[in-house]
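**Student:** Below are the sequence and a predicted model; questions follow.
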Amino acid sequence: MNLSPHSSAPPRFDLLQEEFAACPYPVYQNLREEHSVHYDELTHLWLVSRYEDVRRVLLDPESFRNDNTLDAVTRLRMPSLRALARADFALPPALFNNSEESHTGLRALSLRLLSSARVRSALPDIERIVSEELDCLEAELARAGQADISRTLARSVPIRVLLHVLGIDGAPGVDTLYDWTAASIELFWGRPDPAKQPALADEAADFYRWLTDTVQRDDVPEGSVLAALRRHRLPDGTPLATEQAASVLYTMLVAGHATTGQFVCSAFLRALQDEGTWQQLADEPGLIPAWSEEVLRRDAPLTAWRRVASRPVTLGGVDLPEGAELLLLLTSTGSDPEVFTEPEKLCPARDNVRGHLTFGIGLHRCPGAELARAEVQTVLRQAVRRLPDLRWAGPPRPPYLTSLAFRAPSQVTVAREGRGS
């Protein structure tokens, strides 16, 4: 088997180290130029780094299935497995991990719930929620002198908006849902210390219990995701089992608010650290849609996604066997100079500003893309208007979330000019 078309040694890196998460671009450049399809010994995944190769994989779901998307990255130890088993935790094929016939109908269900028309109708409520959360942020800034966007706007807005759009009432508080999701991301997509695994598994199990209780509720609001799941029928005419409905809701909630919150964090970091950008957005709010697309391109919140080869295939000059597990480096594709001129710069005026692959492409493109755009643009538009004197108050390089699939600063400290440390 031809393992690599290149002779130079690959770079040394660890995808799950904070140092890599904080600045992955040099590694991505080396991979694109010298090792575009590279076997990573630490994760046992084939890393695909060039735009055209990733695009090819995403557009060929027959050859590259998504069955491994939700598999745990790190081996779970027995106490964690017991905690999950007590909750009957299971994620059967639903949306992101489904290459079966049932995917078509479930995807159609999610597209209806998150359609452009539904997002447009929700805009007044999105504006209201953002305004309320900005009130809280302003109060925190006045009281403490500074605030952390990752613990305020980026946490509360996406959860509140998603619950509203999906029609879920009676949910636990924002902090509880956030903690459940964060624990699930760290447990399944990170590399937690073995001593921490049981606590994370307990959180994930509590999350799953709430999901299964929720999809089995008797009082299902009409027009909600719960009503849609209740009415849905599989290709053989049978209704969704509880674990299938819970799996759909799990993926919609995790992907729907976690990545949007991370998008908010990266946007604030960029706007406040890049000299003059915050003021420019305040002066020219019409730039916000295109500028936020550039943040998505360069700093994708969903930094990578997995696939598995269903047959032997050659990709980027490398022969891959059936069963080869791939990691598609979405953030790397956004910095591919073959597609984006001067990719290190955020250029809202570039012709292909929506040409990035952050939301995917083809059969498994993210159904919540337009909702995420609407939320982040609303947050930025209101924030630059109400807080034109906002400034960066954190370290030059803040800490970053370490995960195989998710990337964002985990602390985004801000203050107002003349206030805060």
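**Tutor:** Received the coordinates, thanks.

**Student:** CA atoms for contacts and neighbours, from now on please.
**Tutor:** Fine.

**Student:** For the residue lying closest to residue 404 once chain neighbours are set aside, give me its contacts.
**Tutor:** Excluding the flanking residues, the one nearest residue 404 by C-alpha to C-alpha, 6 or more residues apart in numbering is residue 189, at 5.5 Å. Going by C-alpha atoms under 8 Å, 6 or more residues apart in numbering, residue 189 touches 72-74, 403-405.

**Student:** Weed out the non-buried ones from those.
**Tutor:** Neighbour-count burial (16 or more other C-alpha atoms under 10 Å) applied to the contacts of residue 189 gives 72-73, 403-405.

**Student:** Relative to residue 92, which of those residues is nearest.
**Tutor:** residue 72 (13.7 Å; C-alpha to C-alpha).

**Student:** wait, that closest one sits on residue 185?
**Tutor:** No. Using C-alpha atoms under 8 Å, residue 72 is not in contact with residue 185; the gap is 9.5 Å.

**Student:** Let me know how buried residue 103 is, in neighbour terms.
**Tutor:** 20 (other C-alpha atoms under 10 Å).

**Student:** any idea how far residue 358 is from residue 325?
**Tutor:** Residue 325 sits 20 Å away from residue 358, going by C-alpha to C-alpha, to the nearest Å.

**Student:** still on that earlier bit, save the buried ones among the contacts of residue 189 as CSV, and put in distance to residue 246 and secondary structure too.
**Tutor:** CSV is the format used below for the buried ones among the contacts of residue 189 (distance: C-alpha to C-alpha, whole Å; DSSP: H, G, I helix; E, B strand; the rest coil):
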residue, distance to residue 246, secondary structure
72, 18, coil
73, 21, coil
403, 23, coil
404, 23, coil
405, 21, coil
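
**Student:** Tell me which stretches of the chain form strands.
**Tutor:** With strands called from DSSP state E, the chain shows them at 37-40, 45-48, 64-65, 146-148, 304-309, 313-315, 318-320, 325-329, 390-392, 413-416.

**Student:** try it against this one:
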Amino acid sequence: MILENNAASTGKCPFHGAGSEFKPFDQTYWEDPYPFWENARQNEPVFYHPELNYWVVTRYADIKKILAEPASFSSKILKEAMRPLSQQAIQILREGEVNPNNTVTNDDPEHKKIRRPINYAFVPKRVNEMESKVRALVSEYIDRFIYKEKVDLVSEMFFEFPAEVLFEFLGFPKKYLSEIKQFSEQRLLLRFGNLPAEEQVKEAHGVVDFWRLSKKMVKEVADAEVTPDNFLGDLLRYRNGDDTILSLEDISGILYGLLFAGHETTTNLAGNAIRTLLTERHEWDEICANTNLIPNAIEEVMRYNPPVFYWRRRALKSVNIGGVEIPEGGNLLLVMASSGHDEAKFEEPEKFDIHRKNTKDHLGFGFGKHFCIGAPLARLEVRVILEEFAKRLPNLQLVEDEIKPIVSNLFARGPKELWVKW
């Protein structure tokens, strides 16, 4: 399983087996995980991690092939928690009937049934209509903190801003905003964290509340006299009262998925973008001088420091990946962040370069049938943030000793706090 590599000739640290060296919940690993994955790609690009019971895949070509073949690699594994849940937590989720049906956690034909109405509602026109609203909202947030000496951008803006945009896009009452953000964090920890049993119980109750709130919000809109002109209204029009086409439970599942993925990842993308650009100061100065560089800069952040660090699939048949035999039913942990640093795909991958020609080839938004449907909205939000910051806060700089990474988990990576001054 291990590919031979001459450490002396490469100048790399000796590598003693990724399966034993990978410590996914170790805070020191999370502070700078990329050197580990560089070693793994060169020495053991596919390895088994016995504690997680996952085969870990690190190279761009292997990950892209897995994402491109949904008939061979199932997405249903995403319905499961990354770490085994306690019986009490499982019982809470079962009694709460938490079984959302969405595109991320399904294979065809269920995936096709749910994806079709989302494509119907998530059209470019809907996204483009959001730009003026997003820009006004960014300006409001800047107005709130611009007179302060320094701020934590995560708590001051990035934590709630993407959810507020999503609520506007979906057509949800903003009175539920703070609840959704709280429930999303509980869902992240339960599904992708490493919680002790007593904390699992607490977070499981939060997930049940999240699911019930999603259903409540859908019912409120469905029962309204006038169907609104927004994403949720489009789903209801597509359904046209026919449960065989799309049930209210299906719509609740769609919203349950979007209310998590649609803002949690954008919070991390915004934080990663600002942190990376301010660390690479010359790149920040360039986009301040020429905001036309911002779209490609966002793609480079998605390659270099993506918000979704890991993704998962399950092999539906025995298969050879990177020279390693994966058995039928084998769990696969795809290191999406490693794919963006693959030397075989990207020249000088450890260099952050907003002029990179092929940066759009990154897999940060996925690939194939399960490509992230919210990518246009995420790109829009972060583009407007960077445009407005470049215009109003060109002297923005990091408060270096006050940057904290997100809680260790097997899904996302982004700063939990991001202190800046100007």
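**Tutor:** Yep, that arrived. Predicted model only: the values in this text are computed from it and were never measured.

**Student:** Put one on top of the other, what's the TM-score?
**Tutor:** The TM-score (TM-score structural alignment, normalised by the length of the first structure) is 0.90; 407 aligned residues with a C-alpha RMSD of 2.2 Å.

**Student:** can you put the strands of the first structure in a markdown table and add distance to residue 24 of the first structure and mean neighbour count?
**Tutor:** Formatted as a markdown table, the strands of the first structure follow (distance: least, C-alpha to C-alpha, whole Å; neighbours: other C-alpha atoms under 10 Å):
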| stretch | distance to residue 24 of the first structure | mean neighbour count |
| --- | --- | --- |
| strand 37-40 | 15 | 22 |
| strand 45-48 | 13 | 23 |
| strand 64-65 | 25 | 24 |
| strand 146-148 | 24 | 23 |
| strand 304-309 | 12 | 23 |
| strand 313-315 | 23 | 14 |
| strand 318-320 | 23 | 18 |
| strand 325-329 | 11 | 26 |
| strand 390-392 | 22 | 21 |
| strand 413-416 | 22 | 22 |
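
**Student:** closest one to residue 275 of the first structure among these?
**Tutor:** strand 390-392 (10.3 Å).

**Student:** how close does that closest one sit to the second structure?
**Tutor:** Mean deviation of strand 390-392 of the first structure relative to the second structure after superposition (mean C-alpha distance after the TM-score superposition for the first structure): 1.5 Å.

**Student:** Can I get the buried ones among the contacts of residue 189 of the first structure in a markdown table including distance to residue 301 of the first structure?
**Tutor:** Formatted as a markdown table, these follow (distance: C-alpha to C-alpha, whole Å):
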| residue | distance to residue 301 of the first structure |
| --- | --- |
| 72 | 19 |
| 73 | 18 |
| 403 | 11 |
| 404 | 11 |
| 405 | 8 |
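
**Student:** ok, of these, which one's closest to residue 136 of the first structure?
**Tutor:** The closest of these to residue 136 of the first structure turns out to be residue 403 (C-alpha to C-alpha; 29.4 Å).

**Student:** burial measure for the aligned partner of residue 112 of the second structure in the first structure, as a count.
**Tutor:** Using TM-score structural alignment, the partner of residue 112 of the second structure in the first structure is residue 104. By the measure other C-alpha under 10 Å, the count of residues near residue 104 of the first structure is 17.

**Student:** Looking at the first structure, name the residue matched to residue 136 of the second structure.
**Tutor:** Matched across to the first structure, residue 136 of the second structure falls on residue 128, judged by TM-score structural alignment.

**Student:** how near is the aligned partner of residue 25 of the first structure in the second structure to residue 338 of the second structure?
**Tutor:** Aligned by TM-score structural alignment, residue 25 of the first structure pairs with residue 34 of the second structure. From residue 34 of the second structure over to residue 338 of the second structure the distance is 7 Å, taken as C-alpha to C-alpha.

**Student:** neighbour count winner among the two?
**Tutor:** Shown here are residue 34 of the second structure and residue 338; by other C-alpha under 10 Å, residue 338 has more neighbours (28 against 17).

**Student:** how about the helices in the stretch 1-150 of the first structure?
**Tutor:** 18-22, 25-34, 51-58, 78-86, 103-113, 116-144 (DSSP state H, counting those that start in this stretch).

**Student:** can you redo the ones you listed as a markdown table with distance to residue 239 of the first structure?
**Tutor:** Output for these, formatted as a markdown table (distance: least, C-alpha to C-alpha, whole Å):
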| stretch | distance to residue 239 of the first structure |
| --- | --- |
| helix 18-22 | 42 |
| helix 25-34 | 44 |
| helix 51-58 | 29 |
| helix 78-86 | 24 |
| helix 103-113 | 12 |
| helix 116-144 | 25 |
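
**Student:** roughly how far apart are the corresponding residue of the second structure for residue 378 of the first structure and residue 145 of the second structure?
**Tutor:** Using TM-score structural alignment, the partner of residue 378 of the first structure in the second structure is residue 384. Residue 384 of the second structure sits at a distance of 17 Å from residue 145 of the second structure (criterion: C-alpha to C-alpha).

**Student:** on that earlier part again, and the counterpart of the residue nearest to residue 404 of the first structure in the second structure, how far from residue 117 of the second structure?
**Tutor:** For residue 189 of the first structure, the aligned residue in the second structure is residue 192 (criterion: TM-score structural alignment). Per C-alpha to C-alpha, residue 192 of the second structure is found 28 Å from residue 117 of the second structure.

**Student:** All set, thanks.
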